[in-house]
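Asker: next come a sequence and a model predicted from it.
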Amino acid sequence: MSTLHTGARTHRRVLPQPAALESVPADNPGVGTKRGTDIPRTAQAGRRDTGVQHGRGETTGGAPVPGGVAAVPAGRKPSSTKQHSATQQNRTTRITSSPKQSRFTADNAVVFVLDRHKRPLMPTDCKRAKKLLARGRAVVHRKVPFTIRLKDRTVDQSMLEPLGLGIDPGSQHTGLSLDKTVEAVDESTGEVTTTRTGLWLGQLDHRGQHIHLRLVARAQRRRGRRGRNLRHRAARNRNRSVRVGWLPPSVQHRVDSTMTCVTRLQSLAPIASLRLERVSFDTHAMTAPGISGLEYQQGTLAGTEIREYLLAKFCHRCVYCDATGVGTGSVPLNIDHLLPRARGGTNRVSNLVLACVRCNQAKGARSVDAFVTDGVRRARIKAEAKTPLRDAAAMNACRNRLAAELDATGLPVEWASGGRTKWNRVRNGVPKDHSLDALCVGAVDVIVRWVPTVLHIQCVGRGRYQRVTTDRFGFPRSHRPRRKQHYGFITGDLVKAVIPTGPKAGVYRGRVIVRSTRTFRLVTPTHRYDGINCRYMTTMQRGDGYSYKARPSLQRRLAPHGDQTKAA
């Protein structure tokens, strides 16, 4: 064992190289070998321009390949130490690129990558994933979100970059954003600029309202059975004790579904930090703004974000002419009083609506009954204005629990306000969307770009525990089988059906609804097909309680800081 004395200078060629740059042989013979020794000589003679195949698909021979990798013919050493250093630097850039040379452009979608032990590596693009699959160096691990698993790479042999996960929680939808944040320091001024690139976007749709309605219907049936011509029985909930920290099932579902997505993304990408938008709604102050002192009973009036609540409530549109405040042709929106202040109106949230500048000036001090002549529109405006604050109350109930669950993951969590998110979105010209709001959460100066697709995740559940189907009076009607799996399929599985002949001949992909017979129902994003025999189906991915659908993401309206020449 040789010893290097302190202060001695060692030649660069004898220094240990990064593990990510070492050649790792693949499982298939002849692919990924260092010098092509497993390839027959006849094949080597005809493939001398292919060069050396490295760990993540880099080639070092023949013509230059895109991405800035230097071309070095196989079996030839660099002519000088300087050239060798430049080659190694280019290879490093190929694996862990800087924000200016990132592979994730607006035309690429991200593909998650796992090592041979199913541990997360850095995501890649579709083109690189196709090459790895075609060469036999990777296999498909999961269909949605699309994930591949490398056969010849481990975490110790790879170079990882810390990624961040932004979360924009909501009562009905939660935005998710997997991104990379880089801080650059200006040497002349010492100013630190934070840039962020969106690698993956997702939107999670909760089913909390559906759970609430099902629980209400169950309570009504039980209440009817107790008092309808039968012996009265006391309600069971009066004999039960509520544990500390208990949340209603409809509220607990929002926390559980969000944490499920966070945990799954942690298993697919090297997430090093979390960002959460904590929005608190003061529903008492929103209902009665003038209340104070002993009547309030809840402390100071803090945390109220009425403007953001009204924008979400009326979907960024004018209630009088349906003019939108987002997208192409957007107009400025003002807060208008249905009953003007001059006529005794208050600032209660039920008296506030959104109106464009033109309609607000035309309405003036008139009431909504005198300004709107259309009876249908007038009734709709009044109904929307009196919408209860269920969504705001649900977020107040679950925001602290969600924050505690994220702290339990052990990752650093950055808290941000809704005002900071909107400020980042407006100054960077980012359109309004749940997934893009998650990208704007936290401290950031410039948002470079984001992927062109958003994965729409909808909570559909895993079926019912109830084995007895009841009629509208709550009495048993039929019994469901206890066995949920039929002929190897479970409701919710993602399948591929290849029907060779008949009126339904073709190839279909979608979720399956099983039956006790051999004919199932197949649900695609656009149609439903009944009576498809299970022998034509092949399982692509087991059902996990969610349905997935990709949709295009919104494009940037303005360039960062209003520069129109750099619009993405």
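Answerer: Structure's in. What do you need?

Asker: alpha carbons only for contacts and neighbour counts from here, please
Answerer: OK.

Asker: ok, residue 286 - contacts?
Answerer: Residue 286 sits next to 304, 306, 348, 349 when contact means Cα atoms under 8 Å, 6 or more residues apart in numbering.

Asker: okay, one more to line up with it:
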Amino acid sequence: MTTFNSVFVLDTTKKPLTPCAPARARALLRDGKAAVWRTVPFTIILKAAMPDAVVKLLSCKIDPGSKTTGIALVDDDNRVLFAAELEHRGKAIKAALDSRRSLRRGRRGRKTRYRAARFNNRVRAENWLPPSLQHRVETTMTWVNRFRRWADIAEIAVERVKFDMQQMNNPNIAGVEYQQGTLAGYSAREYLLEKWGRKCAYCGAEHVPLQIEHIKPRAKGGTNNISNLTLACEPCNTRKGTKDITVFLKNKPDVLKRVLAQLKKPLTDAAAVNATRNKLFTDLLKTGLPVETGTGAQTKFNRTRLDYPKAHWIDAACVGESGATVTLDPDMKPLLIKATGHGTRQTVRPDKYGFPRGGAGRVKRVHDFQTGDLVRLNQPKGKYAGEHVGRLAGIRATGMFDIKTELGKITASFKNYTLIQRGDGYAYAH
């Protein structure tokens, strides 16, 4: 049986109460004791005060990631009440900045238009991060602050150290006790799993036990440095033995080329997480709440010991020392949150040569609707006659709007639309 997230509850003064089960929320709505405050995440507000209402303090647990961040709300009994996975748009931001930069440089270099280069003497703010990385921090903080408005959060737990590059390259640099403790090997193994895509580097086998394999065998002078390690299934590891990789893969030149290229390539996701972890930790401290930190190795140790599957929201629930005894339903359906942005501020579009031509529409709202709004369409007739719920994918000054539904894109007049929830820069799904 699938478990769904709890429903956020606000009292008559908009102060958060303990989230309740969906069945309890339906009963309150049916009896007229509450009203819908927000559709996604589903939140209700009471119409009358409930003096006997119990308020439980919750913990907001975060597993930061370069592409997706896991978030879990845990009560004082260490049970997960709400889970979400936040998908960032860092790559889209970087692509937009790269495109703009290339167009500007192209215009500057042409004889048809001269534009002097800027001097590189602008001072960056302290702890400056590239926009694609700053976005990860800001979106995570946005949802932490939102959850604080909808639930009584007393503390925060965050995975601060994802990968310790120096310690993996040189295990004896410091913390010998840590390397020989209960978590020994977890940081290196998790790094290799992320880098090699959780599959055998030689045959591509997935969902099988993987072993740490030395590219250059130890018998021939190979080291334990992370730059000499990969993952292999047991049959491949046994067949390779102490052979040199060029000998082992002499009949598979494409695989050999791929493995050697991947070996030299750093894990960019690890670099992104490492670059933002301190900034996120500093911003979380500014909330005034106590912040517990944990390592990626500790998170994985807790999850594997409790025999929970791999998922971003489950990793978030297992962060820190409190994650060692967390209780959750692996079949729980987390809320999937995708950062989509609020449109573009670019008022002039370039042509294929990079020159400004025409202009973008400056009016974002038409008939009080905007792209990204969650709406209900009551189509009176035609192929798509009936009621449809979705997000506006495009609006026009003519009043004909597009809506994304399970049946595809539907175009209808604005008169047939009813607003459910304003677009807030995020798309939601389960």
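Answerer: Sure thing, it's come through. Computed from a prediction, not measured in an experiment: that's the story for all the values here.

Asker: list just the nearest of the contacts of residue 286 of the first structure to residue 127 of the first structure.
Answerer: residue 306 (45.7 Å; Cα to Cα).

Asker: give the aligned equivalent of that closest one in the second structure.
Answerer: Aligning on TM-score structural alignment places residue 306 of the first structure opposite residue 188 in the second structure.

Asker: my guess is that match contacts residue 227, does it?
Answerer: No: counting by Cα atoms under 8 Å, residue 188 of the second structure does not reach residue 227; the two are 10.8 Å apart.

Asker: neighbour count for the two, which is higher?
Answerer: residue 188 (21 against 16; other Cα atoms under 10 Å).

Asker: so the more buried one: helix, strand or coil?
Answerer: helix (DSSP: H, G, I helix; E, B strand; the rest coil).

Asker: how much space between it and residue 195 of the second structure?
Answerer: 10 Å (Cα to Cα, to the nearest Å).

Asker: swap in residue 315 of the second structure?
Answerer: Residue 315 of the second structure sits 18 Å away from residue 195 of the second structure, going by Cα to Cα.

Asker: so among the contacts of residue 286 of the first structure, which ones count as buried?
Answerer: 304, 306, 348, 349 (16 or more other Cα atoms under 10 Å).

Asker: residues contacting the first one?
Answerer: Taking Cα under 8 Å, 6+ apart as the definition of contact, the neighbours of residue 304 of the first structure are 280, 281, 282, 285, 286.

Asker: now the strands: where do they sit in the stretch 1-150 of the second structure?
Answerer: Per DSSP state E, counting those that start in this stretch, the stretch 1-150 of the second structure carries strands over the ranges 8-10, 34-38, 43-46, 58-63, 68-74, 80-87.

Asker: and residue 286 of the second structure, which of these is closest to it?
Answerer: strand 58-63 (14.9 Å).

Asker: the closest one vs strand 68-74, what angle?
Answerer: 160 degrees (axes from the mean of the first three to the mean of the last three Cα atoms, to 10 degrees).

Asker: rewinding a little: out of the contacts of residue 286 of the first structure, which is nearest to residue 134 of the first structure?
Answerer: Nearest to residue 134 of the first structure among those: residue 306, at 53.9 Å, using Cα to Cα.

Asker: contact partners for the closest one?
Answerer: Residue 306 of the first structure touches 286, 349, counting by Cα under 8 Å, 6+ apart.

Asker: would you mind measuring from the residue nearest the centre of the second structure to residue 292 of the second structure?
Answerer: Central residue of the second structure (Cα atoms, centre = their mean): residue 68, 1.9 Å from the mean position. Going from residue 68 of the second structure to residue 292 of the second structure by Cα to Cα gives 20 Å.

Asker: do residue 202 of the second structure as well
Answerer: Counting by Cα to Cα, the gap from residue 202 of the second structure to residue 292 of the second structure is 40 Å.

Asker: those two: which is more packed in?
Answerer: The residue with more neighbours, out of residue 202 of the second structure and residue 292, is residue 202; 21 against 18, by other Cα under 10 Å.

Asker: check contacts around the more buried one.
Answerer: Going by Cα under 8 Å, 6+ apart, residue 202 of the second structure touches 232, 236, 255, 259.

Asker: helix/strand/coil for it?
Answerer: Assignment for residue 202 of the second structure (three-state DSSP): coil.

Asker: neighbour count winner among residue 315 and residue 195 of the second structure?
Answerer: Using other Cα under 10 Å as the criterion, residue 315 of the second structure and residue 195 rank with residue 315 on top: 26 against 20.

Asker: the helices in the first structure, which residues?
Answerer: For the first structure, the helices defined by DSSP state H cover 41-46, 81-95, 126-134, 208-227, 249-268, 283-287, 306-313, 357-363, 368-371, 375-385, 390-407, 418-427, 434-439.

Asker: give me the mean distance between the last one and the second structure.
Answerer: Read that as helix 434-439 of the first structure. On superposition with the second structure, the mean distance recorded for helix 434-439 of the first structure (mean Cα distance after the TM-score superposition for the first structure) is 0.5 Å.
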